[in-house]
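Novice: Here's my sequence, what's the structure:
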Amino acid sequence: MRLARSAVLLAVFVCAACGLVYELALVALGSYLIGDTVGQASIVLGVMVFAMGIGALAAKPLQHKAAAAFAAIELCLALLGGLSVLGLYAAFAWLDLYGPALIATAFVLGGLIGAEIPLLMVLLQRIREQAAGSAVADLFAADYVGALLGGLAFPFLLMPVFGQLRGALVVGAVNALAGMALVFTLFRRDLGRRSRAALGAASVAVALCLGYAYVVAHDFEVTARQQLYRDPVVHAERSRYQEIVLTRSLPLVSGGVTDLRLFLNGDLQFSSVDEYRYHEALVHPALAGSRANVLVLGAGDGLAVREALRYPDVATVTVVELDPAVVALARSLPDLRALNRGSFDDPGYASCTPTRSAGCAPRRRATTR
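Specialist: The predicted model follows:
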């Protein structure tokens, strides 16, 4: 009996973690696509908490079939939660319906999450009757600790390892597995033959949907991301801190000009057509006086460093950049290296050849921290 109660509380723990990940995934996607982090968080959390109350009330008539209802809710939550980021991305990229879609998604997910607790309470009490206060304490302790796990797993595990789209799909699979494992082991006798067959078939269908979505998620993201930018995307990656996207236009008819643009979390950082205006105005007035050692805060693209190294009396340039991935890109991508003129390379070796390398010595150095 103690083992059975522990299994129910473990299911509460896992479901709570999954529920919080769904919330964080919606907030993160909205912050990336819209940019208003406070507004997106307020909408998602407000709507979901409200819907959780509605879901808890809606679950009251289902308590006499708690096991089957809980299994069905977990399958719906796994499918909709796992596909939520994909669907919202599509709504933003192609349908221009992101706002209404976000509210509807948050409401449905919140309602399903809210319906879990009353049903789990019934299942917990079926194992062994206990005082209501004690049962609520056990249930909510597992729920809140699970929420902590979900809150930590999202930024430190799911996003770095799986990414935004696939991370939600993985959580959906875990959610379905936890719900089905609980119902088909401890509460199998509470299910009729038809219920077992229906839930088994639904489990297979959900697994196939989530699996297929996982396989095509990368291609979908590439296609959807391209919809967000005017020019072809030539590089895209999600670093620990942000999404980095580089686009390059096809040569314009007038003069064959190519426009290279850098976007961080969807915000334009520079356009190669006119970035020199900004960087010249930024750097040269500041270097009108003494300039032996230069400190640059940010500017991981190397364009400000390029301007600073125009002065022969500049000995060192130190760049302090939050995201090492931006600096790595500025050093490795040929188009960006051409634009910043290899500013992160030591110019003292710029004119050296293999036959003359013994006589070369570094004159200036650009370093990053």
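Novice: can we go C-alpha only for contacts and neighbour counts from here?
Specialist: Noted.
Novice: Now do the SS call for Ser290.
Specialist: Counting by DSSP: H, G, I helix; E, B strand; the rest coil, the backbone at Ser290 sits in coil.
Novice: Distance check, it against Tyr214.
Specialist: Separation of Ser290 from Tyr214 (C-alpha to C-alpha, to the nearest Å): 56 Å.
Novice: of those two, who's got more company?
Specialist: The residue with more neighbours, out of Ser290 and Tyr214, is Tyr214; 20 against 10, by other C-alpha atoms under 10 Å.
Novice: Moving C-terminal from the one helix or strand that one maps to, which element do we reach first?
Specialist: Element membership for Tyr214 (DSSP states H and E) is helix 193-227. For helix 193-227, the succeeding helix or strand toward the C-terminus, using DSSP H and E, is strand 233-238.
Novice: Report the contact partners of the residue nearest to Leu268 when sequence neighbours are not counted.
Specialist: Spatially, and ignoring its direct neighbours in sequence, Leu268 is nearest to Leu262 (6.0 Å; C-alpha to C-alpha, 6 or more residues apart in numbering). Under the criterion of C-alpha atoms under 8 Å, 6 or more residues apart in numbering, the neighbours of Leu262 are 244-247, 268-271.
Novice: As CSV, the residues you listed with secondary structure and distance to Asp323 would be great.
Specialist: What follows is the contacts of Leu262, written out as CSV (DSSP: H, G, I helix; E, B strand; the rest coil; distance: C-alpha to C-alpha, whole Å):
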residue, secondary structure, distance to Asp323
Ile244, strand, 10
Val245, strand, 14
Leu246, strand, 15
Thr247, strand, 19
Leu268, strand, 16
Gln269, strand, 14
Phe270, strand, 17
Ser271, strand, 20
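Novice: Most widely separated two among those residues?
Specialist: Greatest spatial distance among the contacts of Leu262 (C-alpha to C-alpha): Ile244 and Ser271, at 14.4 Å.
Novice: please give me the structure for this one as well, since I'd like to look at both together:
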Amino acid sequence: MTVTAPPETVAAAPALGRRSRVLLLAAVAACAACGLVYELALLTLSASLTGGGITETSLIVAGFVAALGLGALAAKPLLTRAAPAFVAVEVVLGLVGGVSAAALYVAFTFLGSSTWVLVLATAAIGMLVGAEVPLLMTLLQTGRDTDAADTGKVLANLNAADYAGALIGGLAWPFLLLPAAGLIRGTALTGMVNLVAAAVAALFLLRGHLKPVARAASMLALLVAAALLGTLLVRASDIETTSRQRLYPDPVVYAQRSQYQEIVVTERSGDIRLYLDGDLQFSSRDEHRYTESLVYPALARDPQRVLILGGGDGLAAREVLRQEGVREIVQVELDPAVLELANTKLRDLNGGALEDDRVDVVTADAFRWLRERGGDGFDAVIVDLPDPDTPTLGRLYSTEFYGLVGAALNPGGLMVVQSGSPYSTPDAYWRTVSTVASVGLGVTPYHAYVPSFGDWGYVLAQAGPAPTLALSPSAPPRRFLDDATLAAAAVFPLDRPRRDLEPSTLDRPRIVDDMRRGFER
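Specialist: I've put the predicted structure just below:
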């Protein structure tokens, strides 16, 4: 049995030479890399803007795969004009993919929602990528009489190039494009690569397959698309700055996208605020309320060796260093960019705490560090991590994590966890309390009012019975927390009663859904 391209295509153009087929497969790899980068960029933005979790990620990936199939079906009428159709698909894909991140970002900041842009971008990119394979299969077989085995070889080569390109794109996005260029510029640069692949195909590989009018139209479209993406590259900083400012009530004085998150500092009338991925971490006007409530109950027994997990802004370390008798602090922070910020723009707030000789700063994932740590235990552990609104953060609020934290405590040691709001996210708060208790620790929940956060909750824990909330007799002077305030902190109103919930685990990160339900109320 022989298999050929559609007869109209065979009659219209000669077969591609071996060299041209190899170069076309290279173009396939480049286009596949671009297609995956676009989808990874959409996933990254979804997580950054809305805290996209498992549900959102699954819907995006499923929608993209479904669109691949629709694109392949939609390409069937184009197979008789495969060459101009392929060039057109790559031009449109380069343009749509190149502007997708900017469009999503602008829609979210100016309209308050980016769902419809995300759906349209996912569908469009998926369909365009899906149309590539049947068009390329037709081009690679044009003018050749092939049997089934040869057709299988062509398909194998095409799939190999496609998957190799996807691998390149999957590595390029997190390790090169995102850290070096950012979301908007990274996708725009990827769009440029798509256009270059289309230009090479139009000018060289498929020159004999394109009529002069089609070739001229292709080049005009390429130039227009390149001009638009070039403008986006030049204006990316302005677009990002203008859009970002609309997300925050105060002027943005510092912004950086690190390997792990977007870091933003705002300031108005002396009020400095830190945001990580859009979530407020502190306001300098009232951070003393949050920090004192977090730190001093854990220092009630005059610890000498203290572990701080998270809290890379240095505010918790500042208060621990004020406590008499503290000889060593181990500060574990994931993001080097946060530590750099703490030692520069936030230094006046934290008093240079992270540069104190008693502080050993470790840049590491808290979960991994606890699993691999050696040496002595700690007299107190302060867990000051961001709220668990993503699966990545949810693992740091799991039974498995708190088991590791408990194992790091010396006998008689105390551990405290910032646990979110018992008012705004009550399920998440009480889930944290239940999860800490699930590892066999006695727990004492308490809360304090922080104006910039609202009613904020914590949980104090130890091996054995529930610990009593108290302050050390040697505690330094404080601005907010005293014995009476701390005693009242253990009392919860009738409309916010204690709840006994199933713990959150690595297998069932229930707390992530708790956070989302709380935010949506």
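Novice: before we move on, back to that, out of Ile244 and Ser271 of the first structure, name the residue with the larger neighbour count.
Specialist: Comparing Ile244 of the first structure with Ser271 by neighbour count (other C-alpha under 10 Å), the higher total belongs to Ile244, at 19 against 16.
Novice: Alignment lookup: the more buried one to the second structure.
Specialist: When the second structure is aligned by TM-score structural alignment, the residue opposite Ile244 of the first structure is Ile263.
Novice: Any figure for the gap between the counterpart of Val216 of the first structure in the second structure and Cys34 of the second structure?
Specialist: Structural alignment (TM-score structural alignment) places Val216 of the first structure against Arg235 in the second structure. Here the criterion is C-alpha to C-alpha. By it, Arg235 of the second structure lies 21 Å from Cys34 of the second structure.
Novice: Tell me which of those two has more neighbours.
Specialist: Ranked by neighbour count (other C-alpha under 10 Å), Arg235 of the second structure and Cys34 place Cys34 first, with 31 against 14.
Novice: what helix or strand is the more buried one on?
Specialist: When secondary structure is defined by DSSP H and E, Cys34 of the second structure falls within helix 18-50.
Novice: was I right about Thr37 of the first structure contacting Leu29?
Specialist: No - counting by C-alpha atoms under 8 Å, Thr37 of the first structure does not reach Leu29; the two are 9.5 Å apart.
Novice: quick one: which of these two has more around it?
Specialist: Neighbours around Thr37 of the first structure and Leu29, counted as other C-alpha under 10 Å, are more numerous at Leu29. The numbers are 19 against 16.
Novice: elements contacting the helix holding Tyr214 of the first structure?
Specialist: Contacts defined by 3 or more C-alpha pairs under 8 Å, 6 or more residues apart in numbering; DSSP states H and E place helix 193-227 of the first structure against helix 66-90, helix 159-186.
Novice: Next, the contact list for the match of Ile244 of the first structure, please.
Specialist: Taking C-alpha under 8 Å, 6+ apart as the definition, contacts of Ile263 of the second structure comprise 254-257, 274-277, 338.
Novice: Please convert the buried members of these into ChimeraX selection syntax.
Specialist: Restricted to the buried members of the contacts of Ile263 of the second structure, where burial is judged by 16 or more other C-alpha atoms under 10 Å, the ChimeraX selection command reads as follows:
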select :257,274,275,276,277,338
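Novice: got JSON lines for the contacts of Ile263 of the second structure, with distance to Ala227 of the second structure too?
Specialist: Converted to JSON lines, these look like this (distance: C-alpha to C-alpha, whole Å):
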{"residue": "Tyr254", "distance to Ala227 of the second structure": "30"}
{"residue": "Ala255", "distance to Ala227 of the second structure": "28"}
{"residue": "Gln256", "distance to Ala227 of the second structure": "27"}
{"residue": "Arg257", "distance to Ala227 of the second structure": "26"}
{"residue": "Leu274", "distance to Ala227 of the second structure": "37"}
{"residue": "Tyr275", "distance to Ala227 of the second structure": "35"}
{"residue": "Leu276", "distance to Ala227 of the second structure": "34"}
{"residue": "Asp277", "distance to Ala227 of the second structure": "31"}
{"residue": "Val338", "distance to Ala227 of the second structure": "37"}
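Novice: Asp143 of the first structure corresponds to which position in the second structure?
Specialist: For Asp143 of the first structure, the equivalent position in the second structure is taken to be Asp162, counting by TM-score structural alignment.
Novice: Cross-check the contact I'm expecting between Val108 of the first structure and Met52.
Specialist: No - the criterion here is C-alpha under 8 Å, and Val108 of the first structure misses it with Met52 at 9.0 Å.
Novice: any idea how far the nearest residue to Gly35 of the second structure once chain neighbours are set aside lies from Tyr449 of the second structure?
Specialist: Excluding the flanking residues, the one nearest Gly35 of the second structure by C-alpha to C-alpha, 6+ apart is Val129, at 6.4 Å. The gap separating Val129 of the second structure from Tyr449 of the second structure is 52 Å, by C-alpha to C-alpha.
Novice: Pick out whichever of these two has more residues nearby.
Specialist: More crowded of Val129 of the second structure and Tyr449, by other C-alpha under 10 Å: Val129, with 25 against 16.
Novice: so where does the alignment partner in the first structure of that one fall, helix or strand?
Specialist: Val129 of the second structure maps onto Ile113 of the first structure when the alignment is built from TM-score structural alignment. Secondary structure assignment for Ile113 of the first structure, by DSSP H and E: helix 98-127.
Novice: That helix vs the second structure, mean deviation?
Specialist: Between helix 98-127 of the first structure and its aligned stretch in the second structure, the superposed structures give an average distance of 1.0 Å (mean C-alpha distance after the TM-score superposition for the first structure).
Novice: quick one: buried residues of that helix?
Specialist: For helix 98-127 of the first structure, using 16+ other C-alpha under 10 Å, the buried residues are 98-99, 101-102, 105-124.
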